[in-house]
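pasting a predicted model and its sequence here:
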Amino acid sequence: MASKPPDILLQGIDALRRVSRHMFRYRASIIAFFAVLLLIYGLYLRPPSDFPAGKTLSIPRGATLAEAARLLEEGHVVRSAHAIKIATYLFGGGTNIDAGDYRFPSPINALRIAYAITVGNFGRSFIRVTVPEGATVREIGALFALGTFTAFDYDAFLAAAKAREGFLFPDTYLFASAVTSDEVITTMQKNFLQKIGQLEPLIQSSGHSLADIVIMASLLEKEARSNETRRTIAGILWRRLEIDMPLQVDAVFGYIRGADTYSPSLEDLKIKSPYNTYLYPGLPPGPIGNPGLAAIEAAATPIASPYLYYLTDTHGIMHYSLTYEEHLKNKRKYLP
């Protein structure tokens, strides 16, 4: 007759059975938990198949979380507006979201989208652009139309910026790759207003309007490089205006012809354009470029002199004369 197992052995086996049953239930719970997570991810958090990678989605200023979530769902950035709202709350965003233009280079899930709109991670790369002093609206537009700025419209920029010629401040800027034409104009105009503030006392004491100062500065930007020479030429040009003498500035013909640099011919001097300072007295109707701060300061602080004429020789040296006869002599002497 077989002997009965010791009680302690039976207790041990029973304990193992209970542990095994608990482990099975624990493993089943873990599997069920992850299955639910996968289901939630697949249904609500996974990026949509038609995710707008590389495109810009705008959340307007003042938009609520509910409105932003709806825009994200309608734009196929997320699968569920409800899910993005819950995820945003998890990241502590609550109803506070950062408005702006968001760009996501590749599809990302709703959790990462929620984090982005909570902290303002717009997903945009920034590009450094240097606008040279004296650049025209046409030249500025060409800088942005090289293909780097995906949302920039050259024609729209020209149409909107033409009336702002002279008031788009030349400077070095950092623009998002998805910057629009209107955003470029607004940024450059704001910069102009900020920079011009430091010259307001000089402009007010000059006796000329800001508009006239900017027009004169745009001429000086093309006519000379050093500040002292610009101030001397400014004195000559303001004096010509006082005595009703035509300005006769050659730099306007590059603007009329749409060329960066241009030496006018005798035929050009007859062009019927309001910018032709040989045919029409007074200042041109607008600036011929966007001058920098030094040229604007020179226009507001001219140096008085007895001269009425000037020319630059082939070495870049300026020569002044009192009369037209002296000016013709200088042309024969210093120009080929």
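Done, it's in.

from now on I want contacts and neighbour counts done on CA atoms only, so please keep to that.
Fine.

could you pull out the helices for the stretch 101-250 of the chain?
110-119, 137-144, 154-161, 181-196, 200-206, 210-223, 227-242 (DSSP state H, counting those that start in this stretch).

here's the one I want to compare it with:
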Amino acid sequence: MRRGIAMGGAVLGAGILCTGLWVAHELRPASRAARRVIVTITPGMRLESMSTALRSRGLIRSTTVFLWAARLRGVPEHPRPGRYAFSTAMSAVQIADRLAKGETGINEIRVTIPEGYSLRQIAKALVRRGILRDEAAFLEVAKKPAGRVRTPFSLPATGLEGFLFPDTYWFPPGARPERVAQEMVDTFVRRFYVPNRADIVASGRSLPAIVTVASLVEREAKTDADRPKIAGVIYNRLARRMPLQVDATVLYALGHHKSRVLYSDLRVASPYNTYRRRGLPPGPIASPGLPSLEAALHPEHSNYLYYVAGPDGAHIFSRTEAEHLQWVSRLRALRARSSSGGSG
């Protein structure tokens, strides 16, 4: 009896020892060679997903052991988002400690570029965040990118307008304009161009034309459901050689935003004024987001030639000018009653 208890205790002790040795081994650095690895933790990412990412990047030996160590060291279930610099020579405990403290190890600034921003708005946002020092230098690179920014396709003469993908980025303070522009173009290539290359070719339209239409859609649409319809209207008007008459192009020509486009504004002399000039403008007028790019690539086929924004932001589409003018008149009357407080 005593002998059995002693043997059982020995086996248990050996098991605990082996487990301890295995855990100690799995906590060790993944490699003796120190290699810097950047890992991005997105907002809302769970600890389990992050540990899988660390394992796939060769930073930890075991996700199970790392999760145990991370929780023991106080890493929250949703770690602080950001770009973190780790080394393959760091132990799992060292990595967990950095995550628990939210220390990224990188001196970088986070910036979000919204859909529909123009080159000038992007440049101002980057300067305001301290990423760029010189707005003019960035605009010079963006307007004349040849030899400065690499692209797997030909750019229009207007440069990078429309090809700087709206997204969240991390850049060091005082970054070189070329680096910033390159990363934003690379994101456009990765998010839209590469996944849709076959469809772009099959569409029979050039990439600059698609991006230009997408930029018009981005500035005109207020709902995702309207984007393919507006793209369809633009292509229908182009096919009939009708002026596009897109208000956003007039604002781009004027060089500043206004809440309303006046009749006097429509006289501005510019190749971007689609009230005075048929066809597409010379290039994009803003950076379109993915829904607008996809709408321009896959427009909704219809007979619509006109649209006007309704009171809820969604657009009302018409096939004839007479029908369109009726809607415009109704909506003006509705706005007039609303502003006067009348009930009709």
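That came in fine, so what should we check first? Remember, predicted model here, so these are calculated numbers, not experimental data.

and the TM-score between these chains?
Scored by TM-score structural alignment, normalised by the length of structure 1, the superposition of the two chains gives a TM-score of 0.61; 220 aligned residues with a Cα RMSD of 2.3 Å.

ok, back up a step: V249 of structure 1: which of the helices of the stretch 101-250 of structure 1 is closest?
helix 210-223 (7.6 Å; Cα to Cα).

give me the range in structure 2 that that closest one lines up against.
The aligned range for helix 210-223 of structure 1 in structure 2 is 207-220, by TM-score structural alignment.

now the matching stretch, how far from the centre of its chain.
Remark: stretch 207-220 of structure 2 is offset 15 Å from the chain centroid, using Cα atoms, centre = their mean, to the nearest Å.

once aligned to structure 1, how far is it on average?
Mean deviation of stretch 207-220 of structure 2 relative to structure 1 after superposition (mean Cα distance after the TM-score superposition for structure 1): 0.3 Å.

still on that earlier bit, and among the helices of the stretch 101-250 of structure 1, the most buried is which?
helix 210-223 (a mean of 24; mean count of other Cα atoms under 10 Å).

which neighbouring elements make contact with that helix?
helix 227-242, helix 293-300 (3 or more Cα pairs under 8 Å, 6 or more residues apart in numbering; DSSP states H and E).

between the helices of the stretch 101-250 of structure 1, which one is nearest to Y324 of structure 1?
Using Cα to Cα, these put helix 227-242 closest to Y324 of structure 1, at 12.8 Å.

for the helix or strand just after the closest one, grab the matching residue range in structure 2.
Sequence-wise, the next helix or strand downstream of helix 227-242 of structure 1 (DSSP states H and E) is helix 252-257. Counting by TM-score structural alignment, helix 252-257 of structure 1 falls onto residues 249-254 of structure 2.

just give me the mean distance for the matching stretch relative to structure 1.
Averaged out, stretch 249-254 of structure 2 is 1.6 Å away (mean Cα distance after the TM-score superposition for structure 1).

identify the residues contacting the aligned partner of T277 of structure 1 in structure 2.
In structure 2, T277 of structure 1 lines up with T274, judged by TM-score structural alignment. By Cα atoms under 8 Å, 6 or more residues apart in numbering, T274 of structure 2 lies in contact with 243-246, 249-250, 280-281.

repeat for T112 of structure 2
166-169.

what's the matching residue for it over in structure 1?
Checking TM-score structural alignment: T112 of structure 2 goes with T130.

once you drop chain neighbours, what's closest to whatever residue of structure 2 lines up with A156 of structure 1?
By TM-score structural alignment, A156 of structure 1 lines up with A137 in structure 2. In space, and not counting its chain neighbours, A137 of structure 2 is closest to P177: 6.8 Å by Cα to Cα, 6 or more residues apart in numbering.

got a list of what the one you found touches?
Neighbours of P177 of structure 2 in contact, by Cα under 8 Å, 6+ apart: 132, 137-138, 141.

swap the cut-off to 10 Å and go again
Contact analysis of P177 of structure 2 by Cα atoms under 10 Å, 6 or more residues apart in numbering lists 123, 126, 131-142, 148-149.

and the gap between it and G116 of structure 2?
Distance, P177 of structure 2 to G116 of structure 2, by Cα to Cα, to the nearest Å: 20 Å.

V211 of structure 2 now?
V211 of structure 2 is 12 Å from G116 of structure 2, by Cα to Cα.

pull up the overlap in contacts between those two.
Joint contacts of V211 of structure 2 and G116 (Cα under 10 Å, 6+ apart) are 162, 217, 285-289, 292.

perfect, that will be all.
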